[in-house]
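Peer 1: sequence and predicted structure are below.
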Amino acid sequence: MGRIGIFTQDFKFYHDVIYQLREWELPFVSIEDPGQIPEDVPVVLSADGDDQLPRQIKSSNPVQAIRMALPRLLNRYDFNSIIIGIDPGPRPGIAVTADMILTEAYECPDTASVGKEVQEIADFYSYKNISIKIGNGDKPNRMAIMDALEKTNIGITIVDETNTSMPHKIHDNALSAARIAFIEGNYYPLAVPRKFNRKDVYDKEFVTIRKLVLSGQGNS
């Protein structure tokens, strides 16, 4: 199992990046001695003003640092393909897949936030190709979102979002966005696990970065 290292003299960055890593549920370790970085730490996160280290990513923005670190957890320097899935609505869902691995899924507070969120994803991930898939529902909000995305200059495909909001017991906009990102062909081929709950539905339905890292498969 690979872990993300943290080495910084910046207390705010230290606090914020630990908070984010816990939110992402990614394993991490604080580096006390920069001369002794554990072998299972493929990447070290530091603030912009910190000393230089091997395997290091510097950014005072903790989310940027984590997004930049993700391919390192899989023994890569970048991803081949990033797909951003968007579930249109008044509180749009956004999800990111990196080489068919679900890395994040969350809900935006409003449609006006989507352009900024997508631009930051495009800026913070390391990749060769990037594209957007947006569901064909809620036309007024979908059109508003697409207008906001025009400035990103990222190609957008409108996909049939049939099956992406089922079952209603566990549905949320982030989950729908993840399913939209994975649509290949006409619509999402929903296969609901017999036993599921809101907490583990992502790991059961998708290959997630969290599951890969915790299982040790990211180091293979």
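Peer 2: Ah, there it is.
Peer 1: going forward, measure contacts between C-alpha atoms and count neighbours the same way
Peer 2: Noted.
Peer 1: distance of the residue nearest the centre of the chain relative to F11?
Peer 2: Closest residue to the average C-alpha location of the chain: E104 at 2.8 Å, with CA atoms, centre = their mean. Using CA to CA, to the nearest Å, E104 is found at 26 Å from F11.
Peer 1: do the same with I94
Peer 2: From I94 to F11 the distance is 30 Å (CA to CA).
Peer 1: the two: who's more crowded?
Peer 2: Comparing I94 with F11 by other CA atoms under 10 Å, the one with more neighbours is I94, at 27 against 10.
Peer 1: name the nearest residue to that one, ignoring sequence neighbours.
Peer 2: Spatial nearest neighbour of I94, excluding adjacent residues (CA to CA, 6 or more residues apart in numbering): I86 at 4.8 Å.
Peer 1: quick check: A122 vs I156, distance?
Peer 2: For A122 relative to I156 (CA to CA), the value is 13 Å.
Peer 1: want to compare, so here's the second one:
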Amino acid sequence: MKAVAVVTEDFRFFYEAVRLLKEKDQPFISLGFSDPLPLNVELVLTTEGERKRLRGRKVIASDDPAWAVKAALALSKGGSFNRIIVGVDPGPRPGIAILGDGKVLLTDTLLSPEEVAPAIRDFLSFVNTNELLLRVGHGDPTNRDRIINTLWNVTRNIEMVDETSTTRRTGHPDAAAAIAQSRGELMPSRPRVAPTQGEVRDIQRLSRIESGGAITINSALARQVAVGAFTLTEAIEKQKRKEMES
């Protein structure tokens, strides 16, 4: 059996990835960034921020070690497919389902809308397919459009699926699988992300919670968070620096 390498300086990611790999009896080794990659290593797990330090290697990069391990286990089987369909249930933590020739290969929940595109790119780099089709549920317009925008450079073969025609299930991954198996309407153009005032206010509220009541980001920063330009943590830091300078 091919091995997986865990290469990271992030202790939390390392600890959880190693725990899950042991739990699944998946052979693995731990390497440093400058270490040579042994011939028996199929792929490398690391964080999104450390991805650029591993150029030229087959990498699954995610800040969620559970997703990285689950993808590694699915990809360890390899394979070629006539058609891969990816279903996405949009939301702040989107569900994702990847189907190969009608068979569910992988389902999970990701940490943010911006993680969908890199997760799909990583998966596709390990398999062969003649056709890629992305299907995204129509709900949660702001997060839906954020996801479609990030996927636009992966493929233009993107359908929006009316989720009222699917059986709504508990949990984003199940909903994503239902979306993947439902026909949708081909997207004619890249959507414009337009957060509502209510969504902007809710992000401001979340900034107060995350900062322990110390910081409330302004509406402009909240809007940038809503469209995916910044994470909430980055926006809080920007607001904090702005207040210290004034």
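Peer 2: Okay, I see it. As the structure is a computational prediction, the values presented were derived from the model and not from experiment.
Peer 1: where does the TM-score land?
Peer 2: Scored against TM-score structural alignment, normalised by the length of the first structure, the superposed chains reach a TM-score of 0.54; 153 aligned residues with a CA RMSD of 3.7 Å.
Peer 1: aligned to G139 of the second structure, what sits in the first structure?
Peer 2: Structural alignment (TM-score structural alignment) places G139 of the second structure against G137 in the first structure.
Peer 1: got it, and G100 of the second structure?
Peer 2: So, by TM-score structural alignment, G100 of the second structure is matched to A98.
Peer 1: so the nearest residue to its match once chain neighbours are set aside, which state does it fall into?
Peer 2: Nearest residue to A98 of the first structure in three dimensions, chain neighbours excluded: I82, at 4.6 Å (CA to CA, 6+ apart). Following DSSP: H, G, I helix; E, B strand; the rest coil, we place I82 of the first structure in the strand state.
Peer 1: tell me the contacts of the residue nearest to the centre of the first structure?
Peer 2: Residues counted as contacts of E104 of the first structure (CA atoms under 8 Å, 6 or more residues apart in numbering) are 24, 95-97.
Peer 1: now with 6 Å, please.
Peer 2: With contact taken as CA atoms under 6 Å, 6 or more residues apart in numbering, E104 of the first structure is in contact with 95-96.
Peer 1: in a strand, it, correct?
Peer 2: Yes - under three-state DSSP, E104 of the first structure falls within a strand.
Peer 1: what about it, distance to G185 of the first structure?
Peer 2: Here E104 of the first structure is placed at a distance of 23 Å from G185 of the first structure (CA to CA).
Peer 1: same check on R22 of the first structure?
Peer 2: Separation of R22 of the first structure from G185 of the first structure (CA to CA): 35 Å.
Peer 1: cool, and D48 of the first structure?
Peer 2: From D48 of the first structure over to G185 of the first structure the distance is 43 Å, taken as CA to CA.
Peer 1: out of these two, which sits in the busier spot?
Peer 2: When D48 of the first structure and G185 are compared for neighbours, D48 comes out ahead with 15 against 9, by other CA under 10 Å.
Peer 1: and that one, how far is that from I121 of the first structure?
Peer 2: Per CA to CA, D48 of the first structure is found 19 Å from I121 of the first structure.
Peer 1: likewise for T111 of the first structure?
Peer 2: Taken as CA to CA, the span from T111 of the first structure to I121 of the first structure is 16 Å.
Peer 1: same check on I183 of the first structure?
Peer 2: Relative to I121 of the first structure, and taking CA to CA, I183 of the first structure is found at 20 Å.
Peer 1: likewise G85 of the first structure?
Peer 2: Distance from G85 of the first structure to I121 of the first structure, by CA to CA: 12 Å.
Peer 1: same check, this time on A112 of the first structure
Peer 2: 16 Å.
Peer 1: quick one, longest helix in the first structure?
Peer 2: If you go by DSSP state H, the first structure has its longest helix at helix 11-24.
Peer 1: C-terminal to it, what's the next element?
Peer 2: For helix 11-24 of the first structure, the following helix or strand on the C-terminal side (DSSP states H and E) is strand 28-30.
Peer 1: packing partners for that following strand?
Peer 2: strand 4-6 (3 or more CA pairs under 6 Å, 6 or more residues apart in numbering; DSSP states H and E).
Peer 1: list the contacts of the strand it packs on.
Peer 2: Applying CA under 6 Å, 6+ apart, the external contacts of strand 4-6 of the first structure come out as 28-31, 41, 43-45.
Peer 1: mind listing the helices for the second structure?
Peer 2: Secondary structure of the second structure by DSSP H: the helices cover 11-23, 65-75, 116-124, 141-151, 172-180, 197-210, 219-226, 232-245.
Peer 1: buried ones in the second one?
Peer 2: Burial within helix 65-75 of the second structure, assessed by neighbour count using 16 or more other CA atoms under 10 Å, is assigned to 65-73, 75.
Peer 1: what does E161 of the first structure align to in the second structure?
Peer 2: Under the alignment (TM-score structural alignment), E161 of the first structure pairs with E163 of the second structure.
Peer 1: what does I121 of the first structure give?
Peer 2: So, by TM-score structural alignment, I121 of the first structure is matched to F123.
Peer 1: would you quantify the distance from its match to R12 of the second structure?
Peer 2: In terms of CA to CA, F123 of the second structure sits 23 Å off from R12 of the second structure.
Peer 1: higher neighbour count, these two?
Peer 2: F123 (18 against 12).
Peer 1: gap between that one and V161 of the second structure?
Peer 2: From F123 of the second structure to V161 of the second structure the distance is 22 Å (CA to CA).
Peer 1: re earlier: next, count neighbours for the match of E161 of the first structure.
Peer 2: When neighbours are counted by other CA under 10 Å, E163 of the second structure registers 19.
Peer 1: swap in the one 4 residues further on?
Peer 2: Under the neighbour criterion other CA under 10 Å, T167 of the second structure is assigned a count of 11.
Peer 1: same question for the one 4 residues further on.
Peer 2: Residue crowding around G171 of the second structure was assessed by other CA under 10 Å; the count is 13.
Peer 1: pretty sure V96 of the first structure sits against I84.
Peer 2: Yes - the pair V96 of the first structure / I84 is scored as a contact, 4.6 Å apart, by CA atoms under 6 Å.
Peer 1: more neighbours: which of those two?
Peer 2: I84 (28 against 24).
Peer 1: mind listing what that one touches?
Peer 2: 95-96, 132, 181.
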